[in-house]
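>>> Sequence first, then the predicted structure, then my questions.
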Amino acid sequence: MTENRFRAAAYSKTVSSGRVSWSAPSNIALVKYWGKKADQIPQNPSISFTLNECKTITTVSFSKKESEHEFSFDLYLDGEKKVDFKPKIHTFFKRIAQYLPFLKTYHFKIETSNTFPHSSGIASSASGMSALALCLMSIENLHLESEMAEADFNKKASFLARLGSGSACRSIEGDLVVWGDHKEVTGSSDHYGVRYPFTVHDNFKAYQDVILLVDKGEKQVSSTVGHNLMHNHPYSQQRFEQAHSNLSELIKVFESGDLDAFIGIVESEALTLHAMMMTSMPYFILMKPNTLNIINAIWKYRQDTGSKVCFTLDAGANVHVLFPKKESDSVLVFIKKELASFCQDENYIIDHVGFGANKNDI
C-alpha cells in the first residue's frame, strides 16, 4: 500500500525541544478538485499554479512532556490564541500520528500568519496545512540519523498535508502541481501532489495572478460541506470524467503555448465548479454580484483588446485574474481602472506563479 511507505522507521536520535519554521504558498487550481472519497482521496485529478506572495508562515516550537497519552498543542493566528481552530488540528494529528510517532511526545506551540485574508476564497487551508506539515517533517528529520532526501521529504510532506486539507498537497512544490491519478501524468497519485513532468511553453512561464478581493469575509458554506454534496450529485460522474479530459487537453496546451485554448479550459473549469455548487441539494451560491461584474468586464476587455487575460475562481466570491507576464503593464492598468471598484475596499493582491515552500531561518 502507498501509505506504508510513509510510516516512520525507528528514530535514532532523541530531541528534548526545538523550533522550526516554514513558509508555504497557496495555489490556484486550473482543473478543479471537487468531491472526495474517504481519507481525503480526490474523486478526480487536478492541476494548479503554485502562487508566490499568498502564503502562510508557520513556526512550531516543541518541548517534551511527561505523558504521551494525548496530543498537546496551542495554536496562535497573528499572535492571538485560537481555541476554535484546535478541533481541526486535533483531527489532523489523529490522521497523521501513525506516520509521525513523535506527535504525542511533545507539547507544540504553533504560531501562524497569512499574507492574505483567511477563509475568503484564497486557499488558506492549503497553505496553512502544508506549512504545518513541513514543520512536522523538519521535526522528524531531527530524529533521524541522516536527513531525508529532498524528494522523499517533499513527497511525505505532501502526503501528510493532504490529510489536513486536500489541496494542501499541491502547495509543497511548484510551479505546476498535479494531484490525483491520471493515466497520462507520470508518477501521479491520489495520495500526494507531483510536479508537472512535461514540457511547458514559455507563454506559461512566470504567469501572473491578481486576486480581486470581492468578499474578504467567511464563506457561507465550507469546502468540506461542498465536497460532501458531490456524493449524491446528479452530475458528479460526468464532472469527474470532464476533469480527466480537461487535464489531458491542458497537457497539449502547455506544450503548444495555445493561450486561447488555455482560456477556454480554465474559465470553463471555474464556471463548472460553481455550477456543481448551484446544482447540489442543498444548493448554494458563493459568487457575489460583483464576481459576475468582474467576469463580464474581463470578457469585454478581452474582446476589445485581443488580450489573453482570463479568470478563474475557487470556492468563493473572489476572482483570480490570470495573464501572461508580457501583458502585466496593460492588465494592471485595466484592473486598477475598471475592476478594483468591484472589490471590497478596492483591495486586490498582485501575485505570480512561484516554486513552492521555503524553510525559514530562525
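Alright, I've got the coordinates. Every value quoted in this text rests on a predicted model; they were computed, and no experiment measured them. Numbers count the residues shown, from 1 in each chain.
>>> contacts and neighbour counts: CA atoms only from here.
Noted.
>>> wait, doesn't residue 243 sit right on residue 43?
No: using CA atoms under 8 Å, residue 243 is not in contact with residue 43; the gap is 9.6 Å.
>>> From residue 65, how far out is residue 169?
Distance, residue 169 to residue 65, by CA to CA, to the nearest Å: 30 Å.
>>> whoops, residue 90 was the one
Residue 90 sits 17 Å away from residue 65, going by CA to CA.
>>> and if you look at residue 204?
Distance, residue 204 to residue 65, using CA to CA: 49 Å.
>>> neighbour-wise, which of those two wins?
A side-by-side neighbour count of residue 204 and residue 65, using other CA atoms under 10 Å, places residue 204 first with 20 against 14.
>>> ok, the residue lying closest to that one once chain neighbours are set aside - contacts?
Excluding the flanking residues, the one nearest residue 204 by CA to CA, 6 or more residues apart in numbering is residue 324, at 6.6 Å. For residue 324, the contacting residues are 203, 204, 205, 206, 207, 208, 308, 309, by CA atoms under 8 Å, 6 or more residues apart in numbering.
>>> Verify the stated contact: the fifth one with residue 328.
No: under the criterion of CA under 8 Å, residue 207 makes no contact with residue 328, lying 9.5 Å away.
>>> Counting neighbours, which of the contacts of residue 324 comes out on top?
Highest count within those by other CA under 10 Å belongs to residue 208, 26 neighbours.
>>> In this structure it contacts residue 332, no?
No: Residue 208 is not in contact with residue 332 according to CA under 8 Å; the separation is 10.3 Å.
>>> didn't residue 219 look like it was pressed against residue 122?
No: counting by CA under 8 Å, residue 219 stays clear of residue 122, with 10.7 Å between them.
>>> and the longest strand seen in the chain, what does it pack onto?
When the chain is parsed with DSSP state E, its longest strand is strand 46-64. Here strand 46-64 touches strand 17-31, strand 106-114, helix 124-142, strand 176-179, helix 236-256, strand 348-352, going by 3 or more CA pairs under 8 Å, 6 or more residues apart in numbering; DSSP states H and E.
>>> for comparison:
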Amino acid sequence: MNTAQFLVKSDLVFVDKASYTWQTPSNIALVKYWGKSDPQIPKNASISFTLNNCHTKTKIDFTRKCQAELDSAFLKEVDFNLFFEGKEKEEFKPKIASFFIRIQEYCPYIFEYQMTIHSENSFPHSSGIASSASGLSAIAMCLMSLEKALNPNLSKEFINKKASFLARLGSGSASRSIEGPLVVWGNHPEIKGSSDLFGVPFPYKVHPIFENYQDTILLVDKGEKQVSSTVGHNLMHNHPYAANRFQQANDNLSKMATILQNGDIAAFINLVESEALTLHAMMLTSNPYFILMKPNTLQIINTIWEFRKEHNSNICFTLDAGANVHVLYPLEEKEKVNQFIAKVLAKYCQKNQYICDATGLGAKQLQDFI
C-alpha cells in the first residue's frame, strides 16, 4: 500500500494565522465492514450512502507558534483546545490527541501551530448516530485546507484523497464522509481506484431510482452503547465465521455494484437488509457475545416488513452498530413513508424522535462557523 504518496514532499511556506470551517456528513453503510487490522485497514470493502442533514461543522483556528516555542522540548506535542457546542470538552481531547499522533508523519506542520477547534453536530451528540465519521472527516478537511495554504500546488482530487486517508486513521468509516453520494472504502477488484487507505466515489452511473435516496433515522436508543465499535471490531480476530463473512461482504459489494446500476430495487432491499442482520449476527456469535439491538428495534423491523407487503412498498431498513434503525426508501415514496413513520413507527423511538435525511455530496467548506 502506497502511503508515501501522502507524505509532505515539498517545502512549505508557513503562514502565521489561518482559519477554516468545514461541514462534513455522517454516512450509512449498505455493505458493512466489521473487522479491521492496524492501522485501520478493513478486512473487507464496504459501500455507503453519504448523508446530508446529519453533519458536523468544525472550525479550526491555526496560530503559528513563536520561535521560542518551536525550539522548545515540547515541539513534538500537538497543542490544541477543543470546544464542542460552545463548551470546552476536556473529555473529548484524548481521542483527538490520539488522532493527531497517528497522522503526524503525514501532517508534520501541525506541530508548528496552536489550534483552537470549535465543533457542533446537527444531531444530538447522544442520539446514537455515529459522530466520529462526520467529526474526524471535518477535522481532516480543515487540516488539508491548511496544507493547501502551505503548498498551493495541491489539487482538489489529492486533497480529498488525503483527507479521506487521514480521517480513516481516526475512524474507519470517516473515510467515507469526504465525498458522496455513494462511497466505497476497501480494495475491491470490481471498483476502479478502490483502496484500503481511503474512500472513493462509486465510479459507475447509478440508476435514477437510487438518486436522492431517503433515509429516516429512528432513534430507538440514544444511550451509550454497552460495547464500543472498537471492541466489536477486535472480536472479529478470532471469530469462527470471520473468513466467510469477509468473503461474503466482498461478494455482496459486487452484487450491490450491479444493483445500483440496473435499478433492481427488490434485490437492493434483500441485500441491504441481509447485510444489516449479518452485521448483528457477527455480534451475537462473537466471544464474548453481545446484543446491540433493543426490543423496539425488532418491533420496527417486523412492522416495516408488514407495511412493505401490504402496500407494495420499496421501504427497507438497515442498521449501524447500535439499536437505531435507518429506514431507506426512494424519493417517489417520501410522502407515503413519512406518514407511516409519523403515525406508526415513531412510537417505538425514544420520545418519538427521528431524523429525516437523504443522500448528500460530502464535505462542504463554509465561510465561517455558524
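Perfect, thanks for sending it. Everything numeric in this text was worked out from a predicted model, so none of it was measured.
>>> Got a TM-score for the two of them?
The TM-score (TM-score structural alignment, normalised by the length of structure 1) is 0.98; 361 aligned residues with a CA RMSD of 1.0 Å.
>>> Could I get the contacting residues of the residue located most distally from the centre of structure 1?
Largest separation from the mean C-alpha position in structure 1: residue 66, at 36.1 Å (CA atoms, centre = their mean). Counting by CA under 8 Å, 6+ apart, residue 66 of structure 1 touches residue 105.
>>> In structure 1, point out the residues matching stretch 102-117 of structure 2.
Aligned by TM-score structural alignment, stretch 102-117 of structure 2 corresponds to residues 95-110 of structure 1.
>>> And stretch 155-174 of structure 2, by the same measure?
The aligned range for stretch 155-174 of structure 2 is 149-168, by TM-score structural alignment.
>>> One more: stretch 252-262 of structure 2?
Aligned using TM-score structural alignment, stretch 252-262 of structure 2 spans residues 246-256 in structure 1.
>>> Against structure 2, what's the mean shift for the matching stretch, could you check?
For stretch 246-256 of structure 1, the mean deviation from structure 2 after alignment is 0.9 Å (mean CA distance after the TM-score superposition for structure 1).
>>> List the buried residues of that stretch.
For stretch 246-256 of structure 1, a neighbour-count test (16 or more other CA atoms under 10 Å) marks 246, 247, 250, 251, 252, 253, 254 as buried.
>>> among the helices and strands packed on strand 46-64 of structure 1, which is nearest residue 74 of structure 1?
strand 106-114 (5.0 Å; CA to CA).
>>> Distance from the chain centre to that closest one, please.
20 Å (CA atoms, centre = their mean, to the nearest Å).
>>> List the contacts of it.
54-65, 68, 71-79, 124, 128.
>>> Do you have the helices of structure 2 handy? List them.
Applying DSSP state H to structure 2 gives helices spanning 67-71, 93-103, 132-150, 156-170, 229-234, 242-262, 265-284, 295-311, 334-340.
>>> Tell me which of those helices sits most buried.
Counting by mean count of other CA atoms under 10 Å, helix 132-150 has the highest mean neighbour count of the helices of structure 2, with a mean of 25.
>>> so what secondary structure elements neighbour it?
If you count contacts as 3+ CA pairs under 8 Å, 6+ apart, helix 132-150 of structure 2 packs onto strand 17-31, strand 46-64, helix 156-170.
>>> Ok, which of these comes nearest residue 289 of structure 2?
strand 17-31 (21.9 Å).
>>> mean shift of that closest one relative to structure 1?
Looks like 0.5 Å for strand 17-31 of structure 2 (mean CA distance after the TM-score superposition for structure 1).
>>> Quick check: the aligned residue for residue 131 of structure 1 in structure 2?
By TM-score structural alignment, residue 131 of structure 1 lines up with residue 138.
>>> just residue 279 of structure 1 next, same as before
With TM-score structural alignment as the criterion, the equivalent of residue 279 of structure 1 in structure 2 is residue 285.
>>> returning to that earlier point: need the residues that contact the match of stretch 155-174 of structure 2.
Applying CA under 8 Å, 6+ apart, the external contacts of stretch 149-168 of structure 1 come out as 6, 26, 33, 39-42, 88-89, 91-92, 95-96, 125-130, 132-134, 137, 169-173, 191-194.
>>> mind checking how far that stretch is from the chain centre?
Centroid displacement of stretch 149-168 of structure 1 relative to its chain, using CA atoms, centre = their mean, is 12 Å.
>>> same question, stretch 166-173 of structure 1
Worked out by CA atoms, centre = their mean, stretch 166-173 of structure 1 lies 5 Å from the chain centre.
>>> now swap in stretch 331-350 of structure 1 and tell me
Distance of stretch 331-350 of structure 1 from its chain centroid, counting by CA atoms, centre = their mean, is 23 Å.
>>> Pull out the buried positions in it.
Of the residues in stretch 331-350 of structure 1, 331, 335, 339, 340, 341, 342, 343, 344, 347, 348 count as buried by neighbour count, 16+ other CA under 10 Å.
>>> So which of these is the closest to residue 318 of structure 1?
The closest of those to residue 318 of structure 1 turns out to be residue 343 (CA to CA; 8.5 Å).
>>> The closest one against residue 212, yeah?
Yes: Residue 343 of structure 1 is in contact with residue 212 according to CA under 8 Å; the separation is 6.1 Å.
>>> on that earlier part again, narrow the contacts of strand 106-114 of structure 1 to just the buried residues.
By neighbour count, with 16+ other CA under 10 Å, those hold 54-62, 64, 71-76, 124, 128 as buried.
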